[in-house]
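Engineer: Attaching a predicted model along with its sequence, questions to come.
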Amino acid sequence: MPVMDVRRETEESPTLAEGELVMPMFPLGSHVYLPDTEHVLNIFEPRYRSMYNEILFNGSRRFVVPMCAPNEPGKFASVAAVFYLDDLKEVSEQTNDQVKFVCSHTVIERVRVVRSLNDRVWGDRSSFLKVVTEKFEDCDLDDDFTNKETALEERFRALIDMQEKVDEPIRFTKDVELAAPISAKRGKMGFWRLVNLWQSLLQSRVTHRENELQAGIQKMLRKFLEDSGVDLSDGRQLQLSFESIPDDIRAEIQRMNEQYGEERVELLNSAIYPFQYLVQMDSHAERLDYFGELVSEEEKRLAAKNTLRAMFESTE
């Protein structure tokens, strides 16, 4: 989609081509929402309270959620998820009106956003965005890809075993198959479930790396305090100003943050763009091939890790 232009004239009565439909749009950050997934939202902004009232009143119960381009405010992906409102709870009394609704949704389909109708409200937040959409469906719905699907399923199972073998700190567990059989077929609990599992894995790696960084910094500061004669045995919390820390420790903390900053960008990108790429593909066969490439990259990474591990074990 073009970047939001708050100077654009609002289309009050848009002309629609055959198959086009006007829907509300609710940007929810750079997360990519996948088909057949479920999500709960807490609604507090007046404009989105109004949006929910509208979709309940007109009976549509749905709205568009695009991926927001990271670091590019007002730019959204043109192929987006459609949230369907399954359940809404009014909680304003319990939350002193801090939250109006707690809403449960299912992503029921994908649409292509043709154009936005009221960019102006993106600037003043006076209301919610409305967009013209068209259905976005696969071009190979009638084709059979059993061989491709079976091959991907087998590789996914083998990958779970490989992650366990190298003792990956963040990995899939055997419970993945207990919840539902590994399937790359179309439909619920099929291909998109595998993609959702993969997305969760990568997001967990980002969190794990952040925790590692904080633990490393805390360990360094704890040693500095203990070496300075501070008794930390009572478990009390101490606050340190950055200026009170010795230059060598400050330099090391800065180095760690800079190194992590570079890693974080790479980790975050890997948890965003491949999934948007999958969402905007209109071919199940292409998605199977592309997801296979992602699995291949993980296989190579794990194989290299296993080789290094074997080398170190042989020298002991």
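Structural biologist: Okay, I see it. Residues are numbered from 1 along each chain as shown.
Engineer: alpha carbons only for contacts and neighbour counts from here, please
Structural biologist: OK.
Engineer: From the opening residue of stretch 221-236 to its closing one, how far?
Structural biologist: 14 Å (C-alpha to C-alpha, to the nearest Å).
Engineer: If you count neighbours, what's buried in that stretch?
Structural biologist: Within stretch 221-236, the residues scored as buried using 16 or more other C-alpha atoms under 10 Å are L221.
Engineer: now swap in stretch 68-82 and tell me
Structural biologist: In stretch 68-82, counting by 16+ other C-alpha under 10 Å, buried: C68, A69, G74, K75, F76, A77, S78, V79, A80, A81, V82.
Engineer: What of stretch 200-213?
Structural biologist: Buried-residue list, stretch 200-213, by 16+ other C-alpha under 10 Å: L202, Q203, R205, V206, E210, L213.
Engineer: wait, what's in contact with the fourth one?
Structural biologist: To tie it back to what came earlier, the one meant is V206. Shown in contact with V206 (C-alpha atoms under 8 Å, 6 or more residues apart in numbering): R264, L267, L268.
Engineer: Could you check which helix or strand contains the last one?
Structural biologist: L268 belongs to helix 247-270 when elements are defined using DSSP states H and E.
Engineer: So which other helices or strands are in contact with that helix?
Structural biologist: helix 191-227 (3 or more C-alpha pairs under 8 Å, 6 or more residues apart in numbering; DSSP states H and E).
Engineer: how big is the angle separating the helix holding L268 from helix 191-227?
Structural biologist: 180 degrees (axes from the mean of the first three to the mean of the last three C-alpha atoms, to 10 degrees).
Engineer: Comparison target below:
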Amino acid sequence: MSIFEPRYRALYNDILFSGSRRFAVCTVDPKTGSFSRYAAVLYLKELKEVSEQTGDAVKFVCDHEVIGRVRIDRVLNPSSWMKADTYLKVEAEEIEEPEEDEEENRKREEALAGDFQRLVDLQHEMEESVKFTKGSVGNFKTGPGEEIWSTVRMWQNFGEQKLLSIQANLQQDFQKKLIRYLQDEKGQGKIPEVINISDLPPELQSEVKGLQQRMADDIAPIQEEYQRGMQLMMQSDSHARRLALLSGLIKTEMGLLDVKKQIKNMFG
């Protein structure tokens, strides 16, 4: 994680000064802007100051681990979210993990590891542009505590990369047309860094609007589904429940690839 916003620089300065080295992070609903009542507690494992190397563009590069969860009762300074003048301060209650059947959970963890292995094999067989590495199978740990949360973070990164790939594919055709217009019509050998939509011809302006709508239609539902999965993971009240949720995410991904494989086999 790279820290560059002034309010988060202040957060890290404060947790280092106090010695607590921990803080809570929750999700924000992209539609309503409301905060989740549940948040992960992150512990600062390692911090490196890089302000000199980055010209003060980035202050810290940090490594964290998830050590627990809290239920947020009240945000003490909600107006600071929009003003971005400082980080949010909350009153929160630590959530205790219940006792569970360790043997049953171990069986679930083994089954989940097998499903993940099959997913990775299928991703490589289908030559997916966004996929887990073969080596990630050995790093797939789902024990209680930090193990499953590190895997949740790995899955979250996968989801983010997949969304970026979909976005890039949607933009690809338009970018080709735009470059051709700038080079052929405008006679510009070098592509400008900034282009005003109003400077484009009507047909390209129409394509920009169509692209924006397609991205909203295609990407937003997928993004919401990933966020929903992560949020359910956060507010689940047991390790067994988190294993079930992660299993559902993996099986959904495998189902999509199975359909893709069937279509590929049908048409060669």
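Structural biologist: Here it is on my side, so go on. Quick caveat, the model's predicted, so the values are computed rather than measured.
Engineer: Let me see the TM-score of these two.
Structural biologist: Once the chains are overlaid, their TM-score stands at 0.82 when taken by TM-score structural alignment, normalised by the length of the second structure; 266 aligned residues with a C-alpha RMSD of 3.1 Å.
Engineer: Just after the helix holding L268 of the first structure, pick out the following helix or strand.
Structural biologist: Following helix 247-270 of the first structure in sequence, per DSSP H and E, is helix 273-279.
Engineer: State the span of the second structure onto which that following helix is aligned.
Structural biologist: Aligned by TM-score structural alignment, helix 273-279 of the first structure falls on residues 228-234 of the second structure.
Engineer: mean shift between the matching stretch and the first structure?
Structural biologist: Superposed on the first structure, stretch 228-234 of the second structure shows a mean distance of 1.0 Å to its aligned residues (mean C-alpha distance after the TM-score superposition for the first structure).
Engineer: Need the residues that contact that stretch.
Structural biologist: So stretch 228-234 of the second structure is contacted by 27, 36, 38-40, 69, 152, 156, 241-242, 245-246, 249 (C-alpha under 8 Å, 6+ apart).
Engineer: In helices, which of these appear?
Structural biologist: V152, Q156, R241, R242, L245, L246, L249 (DSSP state H).
Engineer: Quick one: buried ones out of those residues?
Structural biologist: For these, buried by 16+ other C-alpha under 10 Å: V152, Q156, R242, L245, L246, L249.
Engineer: tell me the two of those residues that are most distant?
Structural biologist: Q156 and R242 (14.1 Å; C-alpha to C-alpha).
Engineer: gap between the aligned partner of Q203 of the first structure in the second structure and M154 of the second structure?
Structural biologist: Residue mapping for Q203 of the first structure onto the second structure gives E160, with TM-score structural alignment as the criterion. Noted for E160 of the second structure: a distance of 10 Å to M154 of the second structure, by C-alpha to C-alpha.
Engineer: Next: R37 of the second structure.
Structural biologist: 23 Å.
Engineer: Quick one: map N257 of the first structure onto the second structure.
Structural biologist: For N257 of the first structure, the residue aligned by TM-score structural alignment is Q212.
Engineer: Count the residues that sit near its match.
Structural biologist: 14 (other C-alpha atoms under 10 Å).
Engineer: now K130 of the first structure
Structural biologist: 22.
Engineer: Surely it is in contact with M23?
Structural biologist: Yes. With contact defined as C-alpha atoms under 8 Å, K130 of the first structure counts as touching M23 (5.7 Å).
Engineer: how about the helices in the stretch 51-200 of the second structure?
Structural biologist: 80-83, 102-125, 146-180 (DSSP state H, counting those that start in this stretch).
Engineer: So which of those helices is nearest G135 of the second structure?
Structural biologist: That would be helix 102-125 among the helices of the stretch 51-200 of the second structure, by C-alpha to C-alpha, at 9.7 Å.
Engineer: tell me the angle the closest one makes with helix 146-180.
Structural biologist: 20 degrees.
Engineer: buried ones in helix 102-125 of the second structure?
Structural biologist: In helix 102-125 of the second structure, counting by 16+ other C-alpha under 10 Å, buried: 105, 108-109, 112-113, 115-117, 119-123.
Engineer: which of those residues lies closest to E99 of the second structure?
Structural biologist: Nearest member of those to E99 of the second structure, counting by C-alpha to C-alpha, is N105, at 11.3 Å.
Engineer: Next one: the closest one from Q156 of the second structure, what distance?
Structural biologist: For N105 of the second structure relative to Q156 of the second structure (C-alpha to C-alpha), the value is 22 Å.
Engineer: Equivalent analysis for E103 of the second structure, please.
Structural biologist: 27 Å.
Engineer: what do you get for I263 of the second structure?
Structural biologist: From I263 of the second structure to Q156 of the second structure the distance is 27 Å (C-alpha to C-alpha).
Engineer: L257 of the second structure: which of the ones in helices among the contacts of stretch 228-234 of the second structure is nearest?
Structural biologist: Of those, the one sitting nearest to L257 of the second structure (C-alpha to C-alpha) turns out to be L249, at 12.7 Å.
Engineer: Now check that closest one against the first structure: what is it aligned to?
Structural biologist: Match for L249 of the second structure (TM-score structural alignment): L294.
Engineer: now the strands for the stretch 1-150 of the second structure?
Structural biologist: 2-3, 22-28, 35-49, 60-75, 90-94 (DSSP state E, counting those that start in this stretch).
Engineer: I'd like the ones you listed as JSON lines, with distance to W81 of the second structure appended.
Structural biologist: Shown next, in JSON lines, are the strands of the stretch 1-150 of the second structure (distance: least, C-alpha to C-alpha, whole Å):
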{"stretch": "strand 2-3", "distance to W81 of the second structure": "17"}
{"stretch": "strand 22-28", "distance to W81 of the second structure": "11"}
{"stretch": "strand 35-49", "distance to W81 of the second structure": "11"}
{"stretch": "strand 60-75", "distance to W81 of the second structure": "10"}
{"stretch": "strand 90-94", "distance to W81 of the second structure": "12"}
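Engineer: Since that was my last question, I'll sign off now.
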